[in-house]
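> this one's sequence-less:
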């Protein structure tokens, strides 16, 4: 098992474009950079959307924490970053995906995703990069 990182930040109103976020024919899913509606669907996207690949959960979470902090300075006031890190390492160790996302202003959304590959929730999906 290894892990792929993905991210998207932008105008949160674009998230309403569900046809680009679902793997349906003619919807533009494969070309869209909007985050899919389901985490495992990232594995159906082109490998050019992968922002990093790691062999250990700890490495993946370090990337996740760094990107999250860059996009959301000060982090989440309700859940300290260190507690968030430890929980994410545990989740990834069980082959569960991790998403850290939030609204950073009235209209701006920031999402950071680490997807386990191979994925226990989506066992039929092949790795996009290997």
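Thanks, I have it. The shown structure was predicted, so the numbers you read here are calculated from the model rather than taken from an experiment.
> use CA for all of it now, contacts and neighbours both
Fine.
> mind checking the SS state of residue 109?
For residue 109, the reduced secondary structure class is strand; criterion used: DSSP: H, G, I helix; E, B strand; the rest coil.
> same check, this time on the one 5 residues further on
Secondary structure, three-state DSSP: residue 114 is strand.
> next, the one to line up against it:
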């Protein structure tokens, strides 16, 4: 797979699992709406209007590119090592919980890093999500731009 582009970092988002589970707020507006006049249509329009400015992680990582206010210059990279440094910093600041029985709940940081180094240069998004010690959810994503799965979404902030 050949890919040429840059990466944007989004997050970290840290919050209650119940909020993360509100999938409606994690979906961008869609051209197919519920039946006109239906109660669902009004709620859909409210939730869809919130999507572009909400800090809640989208269901599909590429949809971060639609959240234009979340793209910032210091989280736009052309070098993989810089993306990895950013992800690692936030991971270490918000480590995953450890199981009481001593068993491993998640893959290791080294495994996450190796995966990111392997796939980012090929244009594959990386999303790290886990429960923290306080049982909140942590989510950080590095999104490829241009994006394989959302090629029509314009870049929110080209690298300088």
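Alright, I've got the coordinates. All figures in this text were calculated on a predicted structure; none of them were measured in a lab.
> farthest from the middle of the first structure: give me that residue.
Within the first structure, the residue lying farthest from the chain centre (CA atoms, centre = their mean) is residue 26, at 23.5 Å.
> so which residue is dead centre in the first structure?
The residue lying closest to the centre of the first structure (CA atoms, centre = their mean) is residue 113, at 1.6 Å.
> ok, that one touching residue 7?
Yes - using CA atoms under 8 Å, residue 113 of the first structure and residue 7 qualify as a contacting pair, with a distance of 5.9 Å.
> how far away is residue 11 of the first structure from residue 105 of the first structure?
Residue 11 of the first structure sits 10 Å away from residue 105 of the first structure, taking CA to CA, to the nearest Å as the criterion.
> what about the strands in the second structure?
Secondary structure of the second structure (DSSP state E): strands located at 6-15, 76-77, 126-131, 137-145.
> winner for burial among these?
By mean neighbour count, with neighbours taken as mean count of other CA atoms under 10 Å, strand 137-145 ranks first of the strands of the second structure at a mean of 25.
> equivalent range in the first structure for that one?
Applying TM-score structural alignment, one finds that strand 137-145 of the second structure aligns to the residue range 109-117 of the first structure.
> that stretch vs the second structure, average distance?
Superposed on the second structure, stretch 109-117 of the first structure shows a mean distance of 0.5 Å to its aligned residues (mean CA distance after the TM-score superposition for the first structure).
> show me the contact partners of that stretch.
The list of residues contacting stretch 109-117 of the first structure from outside it, by CA atoms under 8 Å, 6 or more residues apart in numbering, reads 1-12, 35, 39-40, 42-43, 60-61, 64, 67-68, 71-72, 92, 95-104, 126-127.
> for stretch 80-100 of the second structure, same thing?
Contacts with stretch 80-100 of the second structure, where a contact means CA under 8 Å, 6+ apart, come from 7, 9, 12, 75, 77, 104-106, 109, 113, 116-117, 120-121, 130-135, 138, 140-142.
> what comes up buried for it?
Of the residues in stretch 80-100 of the second structure, those buried by neighbour count under the rule 16 or more other CA atoms under 10 Å are 80, 83-84, 86-88, 90-91, 94-97.
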